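Student: Can you look at this prediction? I've put the sequence above it.
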Amino acid sequence: MTLDGAQLRKTLEADRELAVRLKAFRGIVRVTLGPTVFDLVVDDGAVSSSDAAEAEPTVGVTIPTELWDLMAVEKPQVGLECMTSAQVFGATIDADWPTLVAPYLGAWNRIVRLGVDAATGRHEIVVDADPFADSDDPVGRYVRFDVDGLEHRVYYETAGRGPVPVLFMHTAGADGRQYRHVLADPALQEKYTLIAIDLPYHGKSLPPLGSRWWEKDLKFDKAQLMAWITGFIAATELDRPIFVGCSVGGQLASDLCAHHPEAIRGAVGVNGLYHMESWQGFDNDRFRDPRVAAGAVGSTMFDVTGMDAPEDFRREVEWIYTTNHRDVYPADNDYFMFGHDLRVDGHLIDTAKTPLIILTGEYDISMLTPDDNGSALAANIPGAEFIVMPGLSHFTPSDDPEGFRPHLTAALDRIAAS
């Protein structure tokens, strides 16, 4: 599709979000979207444009022509729907990560998104109300339990009155607010008791007394995460809930089936993988740099939300990430990226006793690595199911609740009936 460069420049100059995201930035941004090349001159959020000059830019946002031609289409292939994932294929943001890329990451991603929108005619989807506002009545409370000699005070919300409990775990660096739509679903409330947890250190679950978290890099491993979940189940006296986790929770779903089948009656792993060998080059420590605020994580996660999901719900993903402590995302991600490998312990899973269903969004980045992802899990663990959710992405429980609803409902019903 053809990009009108002159019109895009006018759009960028007038874009209110871009002006907010570029506050305190001063410099030249060279934008290269295929054959379209121009400079943005930015002064504390005020944006003007010009033809590309000979002067060295402060930041370069570049998508090579062969890549741009694949991105600027109505339905791009997996991995080319946003700037964050397109960097796997050669898109670049050329500048110093902690001082120029991370603080303004939302701006650099937005430039590309507005360029794609201009080329394709795509528009944000707007909703007027929450889908289940009339039944949005969760009850929040705290429970205390010990893990590794520390007392944890853990927040959770409950909704519904059904006979089968379902425990929901959030993504890395986030909290139970991601499941607010799911907990409000009246049909699920009839059949299930729905519980969304804020893991320790996340959301309203403050770090435990005595943890001295400020003296170290936070790192959460598989054993610790599983102990938090099983400790919570025991403390709340849940009767073998169905466990549902997304992303890092999707990894934990299968690990719980392997190591703690006595605690759960089955699991749904949303965007969970078999192993992470293809992702071992991921630089998790860049998010531990003290110059990098939580907003960099929020901007990254917002960029990989579903491109057809409602804008307000996509924005909630960024809000939740940005309001959690910066160190929690890399702490969780240590396990997600480097601590999960079912080639080692997947043989412990007995799906006849503990059913396991993997739900993966068509646009989840794991779809780029079929040897690692949920399809590999199902191929190697007898009885495990792998289901692709068309059009959905990594944060589907929160950014596209109505699109996620039929897939989740079917998975829960199958496990409950087993």
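Tutor: Yep, that arrived.
Student: can we go C-alpha only for contacts and neighbour counts from here?
Tutor: Will do.
Student: which residues sit against the host helix or strand of residue 252?
Tutor: Element membership for residue 252 (DSSP states H and E) is helix 248-259. Helix 248-259 is contacted from outside by 169-172, 222, 225-226, 243-245, 264, 266-273, 332-333, 335-336, 340, 342, 345-350, 354, 356, 358, using CA atoms under 8 Å, 6 or more residues apart in numbering.
Student: Once you drop chain neighbours, what's closest to residue 106?
Tutor: Among residues not flanking residue 106 along the chain, residue 299 sits closest, at 4.9 Å (CA to CA, 6 or more residues apart in numbering).
Student: quick one: secondary structure of that neighbour?
Tutor: At residue 299 the chain is in helix, as set by DSSP: H, G, I helix; E, B strand; the rest coil.
Student: one step back: quick one: which of the contacts of helix 248-259 sit in helices?
Tutor: Among the contacts of helix 248-259, the members falling in helices (DSSP state H) are 222, 225, 226, 332, 333, 335, 336, 342, 345.
Student: And the third one, how far from residue 257?
Tutor: In this structure, residue 226 lies at 10 Å from residue 257, with CA to CA, to the nearest Å as the measure.
Student: Pick out whichever of these two has more residues nearby.
Tutor: residue 257 (25 against 17; other CA atoms under 10 Å).
Student: I'd guessed residue 323 sits against residue 297; true?
Tutor: No - using CA atoms under 8 Å, residue 323 makes no contact with residue 297, being 10.5 Å away.
Student: Counting neighbours, go ahead and name the busier of these two.
Tutor: Between residue 323 and residue 297, counted using other CA under 10 Å, the more crowded position is residue 297 (23 against 16).
Student: ok, and here's another one to check against it:
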Amino acid sequence: MTSPIEPIVGRYVRLSVDGTPHRIYFEEAGNGRPVVCLHTAGADTRQWRFVLNDPAFTQSHRFLAFDMPWHGKSLPPEGFETAEYLLTTQAYLATVLAFCDALGLDRPILAGCSMGGRIALQLAALHPERFSGFIAIEASDFQAAWYDIDWFHRPDAHGGEMGAALVSANIAPQAPQAERWNTQWMFMQSGPGVFRGDLSFYTRDDSLVARLGSIDTRRTPVHIMCGEYDMTCTPEDAKRTADAIDGATLVIMKELGHFPMSENPAAFRPYFEKALERMALHHGVLTDA
């Protein structure tokens, strides 16, 4: 980039999720086939900033990354002060679909990381007709928590710093120091109880397991990516999941952890480039058939 002004444009869109109005913040950049990018639990769209700033990517793709309700610049819904935030599969599905509807996106590619990768696989099973392909990053069928999620919302502990501590163990040792800390900073800024609410979905909803066999990769390709240093969604977890989806492809990313697009964007880039190429190749095959 030669200009000091980045090409990313941030805007808000109003939409309804299961009858509840939301004001959702999103960022976009580029032109071409739309790619909707989903952030991890407890974070926001800043995790995708390197992809949205990549001129080679944005030359042929329109990237859109949005903050889930309660995250980043997307405020909680009215009345949140009397509610407990616990993300559910149904609410997550409805939010992604409502965003695509509001933006008028015609069968975009869906790229999600961690809980975003989990919901990408749910959408591949339940709503494949709405998308042209799925890039599921650090995604697997299910993991029970190996930690106490209630530690992330206690009166005697700083939830954001506790979340960052968990995150630090899932970043590969090869990550540049600056991006390691930038990645952790997003979790330090997370709203009270938000990381816990996301992890409730991630560690307690096992409904995807029985749905994996219904995913038809002949219709919409599924490409799973996993960092070799991910201890939350391990390479073994990712392989188990890919093996359960007939036709799914899998790559284990060297020197990367659970937040690859954020923790080490240079190392992540060639893997993501290949993933986009896989989506384009499949689309070309379908078009010529």
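Tutor: Happy to help now that I have it. What you see is a predicted model, and the numbers here were worked out from it, not measured in a lab.
Student: Can you pull the TM-score for these?
Tutor: Put the two chains on top of each other and the TM-score (TM-score structural alignment, normalised by the length of structure 2) is 0.92; 280 aligned residues with a CA RMSD of 1.7 Å.
Student: still on that earlier bit, so where is the helix holding residue 252 of structure 1 in structure 2?
Tutor: Aligned using TM-score structural alignment, helix 248-259 of structure 1 spans residues 115-126 in structure 2.
Student: so what corresponds to residue 170 of structure 2 in structure 1?
Tutor: Alignment note (TM-score structural alignment): residue 170 of structure 2 maps to residue 304 of structure 1.
Student: re the thing from before, so which of the ones in helices among the contacts of helix 248-259 of structure 1 is the most crowded?
Tutor: That'd be residue 336 among those, by other CA under 10 Å, with 26 neighbours.
Student: That one matches what in structure 2?
Tutor: Taking TM-score structural alignment, residue 336 of structure 1 has residue 202 as its aligned residue in structure 2.
Student: Count the residues that sit near the residue nearest to its match when sequence neighbours are not counted.
Tutor: Leaving aside its sequence neighbours, residue 202 of structure 2 sits nearest to residue 115 (CA to CA, 6+ apart; 6.1 Å). Counted with other CA under 10 Å, the neighbours of residue 115 of structure 2 add up to 25.
Student: ok, now how distant is residue 115 of structure 2 from residue 195 of structure 2?
Tutor: Residue 115 of structure 2 is 11 Å from residue 195 of structure 2, where distance means CA to CA.
Student: joint contacts of the two?
Tutor: residue 41.
Student: so who does residue 8 of structure 1 touch?
Tutor: Counting by CA under 8 Å, 6+ apart, residue 8 of structure 1 has contacts 114, 115, 118.
Student: Could you report the neighbour count for the aligned partner of residue 17 of structure 2 in structure 1?
Tutor: Taking TM-score structural alignment for the superposition, residue 17 of structure 2 sits opposite residue 147 in structure 1. Using other CA under 10 Å, residue 147 of structure 1 is surrounded by 14 other residues.
Student: Repeat that for the one 10 residues further on.
Tutor: Applying other CA under 10 Å, we find 21 other residues in the vicinity of residue 157 of structure 1.
Student: which residues does it contact?
Tutor: Under the criterion of CA under 8 Å, 6+ apart, the neighbours of residue 157 of structure 1 are 138, 139, 140, 141, 176, 195, 196, 197.
Student: can you tell me which residue in structure 2 aligns to it?
Tutor: Under the alignment (TM-score structural alignment), residue 157 of structure 1 pairs with residue 27 in structure 2.
Student: Name the SS class of that match, please.
Tutor: Taking three-state DSSP as the rule, one finds residue 27 of structure 2 in the strand state.
Student: quick one: the match of helix 248-259 of structure 1 to structure 1 mean distance?
Tutor: Once fitted to structure 1, stretch 115-126 of structure 2 is off its aligned match by 0.8 Å on average (mean CA distance after the TM-score superposition for structure 1).
Student: so the strand or helix carrying residue 70 of structure 1 corresponds to what in structure 2?
Tutor: Per DSSP H and E: residue 70 of structure 1 is located in helix 65-71. Using TM-score structural alignment, helix 65-71 of structure 1 lines up with nothing in structure 2.
Student: on that earlier part again, closest to residue 188 of structure 1 among the contacts of residue 8 of structure 1?
Tutor: residue 114 (37.2 Å; CA to CA).
Student: The closest one: what's it in contact with?
Tutor: Counting by CA under 8 Å, 6+ apart, residue 114 of structure 1 touches 8, 12.
Student: In structure 2, what sits opposite it in the alignment?
Tutor: Per TM-score structural alignment, there is no equivalent position to residue 114 of structure 1 in structure 2.
Student: Kindly report the same for residue 178 of structure 1.
Tutor: By TM-score structural alignment, residue 178 of structure 1 lines up with residue 47.
Student: ok, and the closest non-adjacent residue to that match?
Tutor: Nearest residue to residue 47 of structure 2, sequence neighbours excluded (CA to CA, 6+ apart): residue 262, at 4.9 Å.
Student: Let's verify the one you found: helix, strand, or coil?
Tutor: Of the three states, residue 262 of structure 2 takes helix according to three-state DSSP.
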